[in-house]
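*Asks:* Sequence and predicted structure are below.
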Amino acid sequence: MQTLLHTAASRGHANHGWLNSYHTFSFAGYQNPERVHFGVLRVLNDDTVAGGMGFGTHPHDNMEIISIPLSGTLEHKDSAGNHGIIRSGDVQVMSAGTGIAHSEKNHSATEPVKFLQIWVFPNKRNVTPRYDQQTFRAEDRHNQFQQILSPNPDDAGVWIHQDAWFHLADFDAGFSAEYQVKKPGNGVYVFVLDGQALVAGQPVGPRDGLGVWDTAGFRVEATAATRLLLLEVPMSL
């Protein structure tokens, strides 16, 4: 088993006033040659957008883009005619494929929205762009791994063009569970949303990230009430 710890304080940071963003991997003005990606996981941005503000229309291609609101409400519009409102408990996915332009803004004029923006390199290029979103029940991740994303349209959660599985988990203090890697050779990037835990024996706290690979599974033990996001991805680009 190999592990790699990224502490919350070691992330890149940009505060534009309307946008306060923390970058786990190189992004925009934050460029760190040792922090470009974890396998096919390319971007993990922890964003807060002020009321009434947002990202104007901009293009993407050949990237799987996942948005997970943590609080507040996010509004999505794209060049394919999709228009969605996503809230805490929702997960949004956009396969950019051959190319799509979209905007994301805070749906509230007054309250901030906090969300994770995640980019994953696809395993198929130039696919037809697609958009989807689903709502997930909080009780289904209490002391268990709740699958929110997979490679299979018939499986639980949204799906993307990659052999990746994402899970959320809300663990009570003292609860522990074994995460089993879904596909041999994949790694898992564990991002702590709140709380304190031991992941593969490594202590982690709020907004820390721990990459784990070269293993079939590992134990997660909450040392306080803890919310986690687990991103299982192929390690080879």
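*Replies:* Everything's here; your move.

*Asks:* CA atoms for contacts and neighbours, from now on please.
*Replies:* Will do.

*Asks:* so the most centrally placed residue in the chain is in which element?
*Replies:* Centroid check for the chain by C-alpha atoms, centre = their mean gives Ile118 as the closest residue, at 4.5 Å. Element membership for Ile118, per DSSP states H and E: strand 113-120.

*Asks:* another structure for you, compare them:
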Amino acid sequence: MKTVFHAAGERGYNDIGWLKANFSFSFGPFRDEKRTNFGALRVLNDDFIARDNGFGSHPHDNMEITTIVLQGALEHQDSMGNKGIIKAGDVQVMSAGTGVFHSEYNPSKTEDTLSLQIWIFPKVRNIEPRYDQKNFGDKFIQNRFTTLISPLKSDETLWLNQDTTFSQGNFDAGQQLNYAIKTPGNGAYVFVLEGDVNIAGHTLNKRDAIGVYDTDSFAIETNSESKLLIIEVPML
């Protein structure tokens, strides 16, 4: 088993007023040659977006983009003709493929938004752009992982153009968990949304992360009530 540990306080940071962004990997003004990606995982941005503000229309291509809203809501609009609200509990996926423009805006006059934007390198380049969205608010069962994104197309999960699995769960203190790699050869990037846990000899607190690879499974011990996101990706 091999690991790479990313402390929350070592992430890149940019504050432009309406947007306060933490970068797990090199992005925008944050450049670190040792933190460009974890396998196919290229971007994990932890964003605060102020009320009545957001990102204007901008282009992407050949990237698999996932947005997870943790608090508040975002209004999405894109060049494929999609328009709607992504709210807490929703997960949105978009294959940029041959190219797409989109905007993301916090439409609330009273509530700020907390969201994660995650980019993954595609399995196949230059596909037709696609969009999907699903609410998982009522799918979570305490002390179990819920699959958000799977490489197997299903009505129960979302799908990306990559052999990736996203799992999220809420756990009580004192849980002894075992995460089994779903796709042989993949690595898993564990991002602590809340709480603190022990993984592979490391203690992780809120917004810390650890990449685990060259293994079929690994153990997780929760020291407090914890919320975890695991992004499993090919190691390239």
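*Replies:* On my side now, so go ahead. All of these numbers come straight from a predicted model, not from anything done at the bench.

*Asks:* Tell me how the two chains score on TM-score.
*Replies:* Once superposed, the chains reach a TM-score of 0.98 (TM-score structural alignment, normalised by the length of the second structure), with 236 aligned residues with a C-alpha RMSD of 1.0 Å.

*Asks:* ok, the residue nearest to the centre of the first structure - contacts?
*Replies:* Contacts for Ile118 of the first structure (C-alpha atoms under 8 Å, 6 or more residues apart in numbering) come out as 41-45, 65-67.

*Asks:* change it to 6 Å
*Replies:* Applying C-alpha atoms under 6 Å, 6 or more residues apart in numbering, we find Ile118 of the first structure in contact with 43-44, 65-66.

*Asks:* again with His6 of the first structure
*Replies:* 208-209.

*Asks:* Alignment lookup: it to the second structure.
*Replies:* The alignment partner of His6 of the first structure in the second structure, by TM-score structural alignment, is His6.

*Asks:* so how far is Lys83 of the second structure from that match?
*Replies:* 35 Å (C-alpha to C-alpha, to the nearest Å).

*Asks:* Equivalent analysis for Gln168 of the second structure, please.
*Replies:* 26 Å.

*Asks:* Neighbour count: those two, which is higher?
*Replies:* The neighbour comparison of Gln168 of the second structure against Lys83 (other C-alpha atoms under 10 Å) goes to Gln168, with 21 against 14.

*Asks:* pretty sure that one is in a strand, no?
*Replies:* Yes - counting by DSSP: H, G, I helix; E, B strand; the rest coil, Gln168 of the second structure is part of a strand.

*Asks:* Leaving out the residues flanking it, which one is nearest to it?
*Replies:* Counting by C-alpha to C-alpha, 6 or more residues apart in numbering, Gln168 of the second structure lies nearest to Leu229, which is 4.5 Å off, once chain neighbours are set aside.

*Asks:* and the one you found, how many neighbours does it have?
*Replies:* If you count neighbours by other C-alpha under 10 Å, Leu229 of the second structure ends up with 22.

*Asks:* which ones are touching it?
*Replies:* 167-168, 190-191.

*Asks:* Looking at these, which is nearest Asp216 of the second structure?
*Replies:* Using C-alpha to C-alpha, Val190 comes nearest to Asp216 of the second structure of the contacts of Leu229 of the second structure, at 14.8 Å.

*Asks:* Just say helix, strand or coil for that closest one.
*Replies:* Secondary structure, three-state DSSP: Val190 of the second structure is strand.

*Asks:* Ok, Asp140 of the first structure next?
*Replies:* Assigned by three-state DSSP, the conformation of Asp140 of the first structure is helix.

*Asks:* quick one: the aligned partner of Gln117 of the second structure in the first structure from Phe171 of the first structure, how far?
*Replies:* Aligning on TM-score structural alignment places Gln117 of the second structure opposite Gln117 in the first structure. Separation of Gln117 of the first structure from Phe171 of the first structure (C-alpha to C-alpha) stands at 23 Å.

*Asks:* was I right about the match of Gln117 of the second structure contacting Val43?
*Replies:* No - in this structure Gln117 of the first structure lies outside contact range of Val43 using C-alpha atoms under 6 Å: 7.2 Å.

*Asks:* ok and the helix or strand hosting Glu104 of the first structure relative to strand 113-120, angle-wise?
*Replies:* Using DSSP H and E, Glu104 of the first structure maps to strand 100-106. Going by axes from the mean of the first three to the mean of the last three C-alpha atoms, to 10 degrees, strand 100-106 of the first structure is angled at 150 degrees with respect to strand 113-120.
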